[in-house]
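1. Provided below are the primary sequence and the corresponding predicted coordinates.
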Amino acid sequence: MDNEDEPVEPKAPARSRGRPRAGAEGDAPDAGVGRDALIDATIDLLKTSPPSKITPVVVARHTGVHPSLIRYYFKTRAALLVAVAERVTQRFAQEVDAAAQDAASTPESRLCARIGALIDLNASYPFFHQLIVSEIAMSDDPAAHEMIAKFTNRGQAAYGQILRAGLADGSFRGMDPGLLYVAAIGMSEFFVSARRQLEIAQGVAIDEDEMRAAYKAFVCDLVLNGVMKKD
């Protein structure tokens, strides 16, 4: 017969469904890794890996945390990639603002500064455009569609503002800002892969910094010759 006076060992309190503990589920300590650190780690991966290869498990391994931490902050892989795209576009906007401040305030210099920053963006993050096209735009996540709309509308509006300024001072002719936006993205995105193609064709290594500077000047001249008002 059981002894009714025998002390009953208290049960451990149930753990709430919150942020995973350091070392949870066999994980190494997360060392305070938070949402921003996970976004930055994914951006770091995006410099060398196509977005199709970037999964929560890969990001967790790269960061040294358990995948449950990524699920806690982002719920889904799509949400993580949207956050990454937003962070990269914020950096691009900051670079454009900095370039515009360094340039003269003419429509020509503002246009060249924007295109140059776009080329730098694609050179720094060679898989960024692929992220936008193959992951964000193709996602069913409403947040992804919102991000695409915001990014695209902001870019078209910026080119439209520059073109209107050029029309006002008589330096530019009329042009569709949406098509200029598309053309600038296309010329900027192809830069990284084109360098490798030229290296193979010419049989010599090409200095990336030198080629980027020359390419930015070339594209700027090409676009300006297209938008400048003809006499």
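-> That came through fine. Computed from a predicted model, the values in this text were never measured in an experiment.

2. use CA for all of it now, contacts and neighbours both
-> Fine.

3. for Ala98, see how far away the spatially most central residue of the chain is.
-> Closest to where the C-alpha atoms of the chain average out (Cα atoms, centre = their mean) is Val88, at 3.3 Å. Distance of Val88 to Ala98, given as Cα to Cα, to the nearest Å: 15 Å.

4. ditto for Leu131
-> Between Leu131 and Ala98 the distance, using Cα to Cα, works out to 25 Å.

5. so for those two, which sits in the more crowded spot?
-> Leu131 (21 against 13; other Cα atoms under 10 Å).

6. let's bring in a second model and compare:
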Amino acid sequence: MKTKKDTAAGSGRKGRGKGKAVARTKPAAKATASRPRRSRGRPPTREGTVGREAIIAAARRLLDKGPPHEATISSIARAAGVDPALVRYYFNSREELLMAVIEDILATWRFNHPSPAAPPAAKLSAVIRDIADFALKVRSMQRLLVEECANAKSPEVRRRVRELNAGVISRWALLLHNEHPRSIKPTDPLFVHVAVIGMCEFFAAAQNMIMPLVPEGVGMKDLAERYKDFIVSLVLDGIRSKVEPWSVKGPAAS
């Protein structure tokens, strides 16, 4: 026969058992309320409208302010206001993103387009002036190409860099072929490409060294126009005649 004491003790054990059972169910309720695992694909964004173009635009803004090596996936994502995962969703690597920036810069640059009926010298002049203007206004381009993309790990990025430069050289070849008399040995378009870029890039990069050497009263804009005239004359005169010896212009050798 159970006493009141035994009954009370049994009730206490049952009560404690119920308490344990309730405690064991709490983690299950917490697990139910946890965030569901995200499926593969485009990461969610608060903005909803941020896409590939916005990320490229953010990268361009960063590259306008600093050197290419400072434009990381994380810094570009911050500038675009998105998670780095979204950047990686659109671009397999940082190299691919920087190559997309290069292509976007070229696609939006307003190149000079002389009339098809313009003489070859006018077309050559337009190309040289374009390169000079580009070097002065888009300071990141050559560093992007040379330091970041030309030796990229991605074969696809290296291929796109090569195609880009090969297209420019082909344009030079066409212009030089039209300008050159058949009696003179053709000028190598690759060397013209390298020389013109070199002359333009150094002038743009070395402003802090060049400007103190300029006569007082000559501004940067005026100096740039005079320099473009100089390069145009230098290249066209070099194409039209041979130099023998280097300081004296003479007739083409037979």
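-> Looks like it arrived, so ask away. These numbers were taken from a predicted model, which means no experiment stands behind them.

7. where's the residue in the second structure that the residue nearest to the centre of the first structure lines up against, which helix or strand?
-> Residue pairing (TM-score structural alignment): Val88 of the first structure is matched to Ile105 of the second structure. With secondary structure defined by DSSP states H and E, Ile105 of the second structure is part of helix 94-108.

8. contacts only, for Ala31 of the first structure.
-> Ala22 (Cα atoms under 8 Å, 6 or more residues apart in numbering).

9. revised request: answer the last question for Ala104 of the first structure.
-> For Ala104 of the first structure, the contacting residues are Arg110, taking Cα under 8 Å, 6+ apart as the criterion.

10. which stretches of the first structure form strands?
-> Ranges of strands in the first structure, per DSSP state E: none exist.

11. run a quick neighbour tally on Val22 of the second structure.
-> Using other Cα under 10 Å, Val22 of the second structure has 10 neighbouring residues.

12. the counterpart of Ile132 of the first structure in the second structure and Lys26 of the second structure, how far apart?
-> Residue correspondence, TM-score structural alignment: Ile132 of the first structure in this structure matches Leu145 in the second structure. Leu145 of the second structure sits 58 Å away from Lys26 of the second structure when distances are taken as Cα to Cα.

13. between these two, which is the more surrounded one?
-> Using other Cα under 10 Å as the criterion, Leu145 of the second structure and Lys26 rank with Leu145 on top: 20 against 10.

14. what count of nearby residues applies to Arg46 of the second structure?
-> Taking other Cα under 10 Å as the criterion, the count of residues near Arg46 of the second structure is 9.

15. so what's Ala143 of the first structure up against?
-> Taking Cα under 8 Å, 6+ apart, we find Ala143 of the first structure in contact with Ala79, Val82.

16. alignment lookup: it to the second structure.
-> Matched by TM-score structural alignment, Ala143 of the first structure corresponds to Glu156 in the second structure.

17. any idea how far apart the tips of stretch 65-80 of the second structure sit?
-> In stretch 65-80 of the second structure, first residue to last residue: 15 Å (Cα to Cα).

18. buried set for it?
-> When neighbours are counted by 16 or more other Cα atoms under 10 Å, the buried residues of stretch 65-80 of the second structure are found to be Pro68, Ala71, Thr72, Ile73, Ile76, Ala77, Ala79, Ala80.

19. just give me the closest of these to Gly17 of the second structure.
-> Of all the buried residues of stretch 65-80 of the second structure, Gly17 of the second structure sits closest to Ala77, with 53.1 Å by Cα to Cα.

20. any idea how far that closest one lies from Leu62 of the second structure?
-> In this structure, Ala77 of the second structure lies at 11 Å from Leu62 of the second structure, with Cα to Cα as the measure.

21. that older thread, now render the buried residues of stretch 65-80 of the second structure as JSON lines, adding distance to Ala33 of the second structure.
-> Supplementary listing: the buried residues of stretch 65-80 of the second structure in JSON lines, determined by distance: Cα to Cα, whole Å:
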{"residue": "Pro68", "distance to Ala33 of the second structure": "44"}
{"residue": "Ala71", "distance to Ala33 of the second structure": "39"}
{"residue": "Thr72", "distance to Ala33 of the second structure": "36"}
{"residue": "Ile73", "distance to Ala33 of the second structure": "32"}
{"residue": "Ile76", "distance to Ala33 of the second structure": "33"}
{"residue": "Ala77", "distance to Ala33 of the second structure": "30"}
{"residue": "Ala79", "distance to Ala33 of the second structure": "33"}
{"residue": "Ala80", "distance to Ala33 of the second structure": "31"}
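
22. which of the residues you listed sits closest to Lys123 of the second structure?
-> Of these, the one sitting nearest to Lys123 of the second structure (Cα to Cα) turns out to be Pro68, at 32.2 Å.

23. and the closest one, what's its match in the first structure?
-> When the structures are aligned by TM-score structural alignment, the residue of the first structure matched to Pro68 of the second structure is Pro51.

24. Ile131 of the second structure too?
-> Counting by TM-score structural alignment, Ile131 of the second structure corresponds to Leu118 in the first structure.

25. how many residues are close by the closest residue to that match other than its chain neighbours?
-> The shortest distance from Leu118 of the first structure to any non-neighbouring residue, by Cα to Cα, 6 or more residues apart in numbering, is to Ser188 (6.3 Å). Taking other Cα under 10 Å as the neighbour definition, Ser188 of the first structure ends up with a count of 23.

26. Ser188 of the first structure -> the second structure?
-> So, by TM-score structural alignment, Ser188 of the first structure is matched to Cys200.

27. how near is that match to Gly51 of the second structure?
-> Remark: distance between Cys200 of the second structure and Gly51 of the second structure (Cα to Cα) = 35 Å.

28. residue ranges for the helices of the first structure, please.
-> Listed from the start of the chain, the first structure has helices (DSSP state H) covering 35-46, 56-63, 67-74, 77-102, 107-124, 128-130, 142-168, 177-189, 191-202, 208-227.
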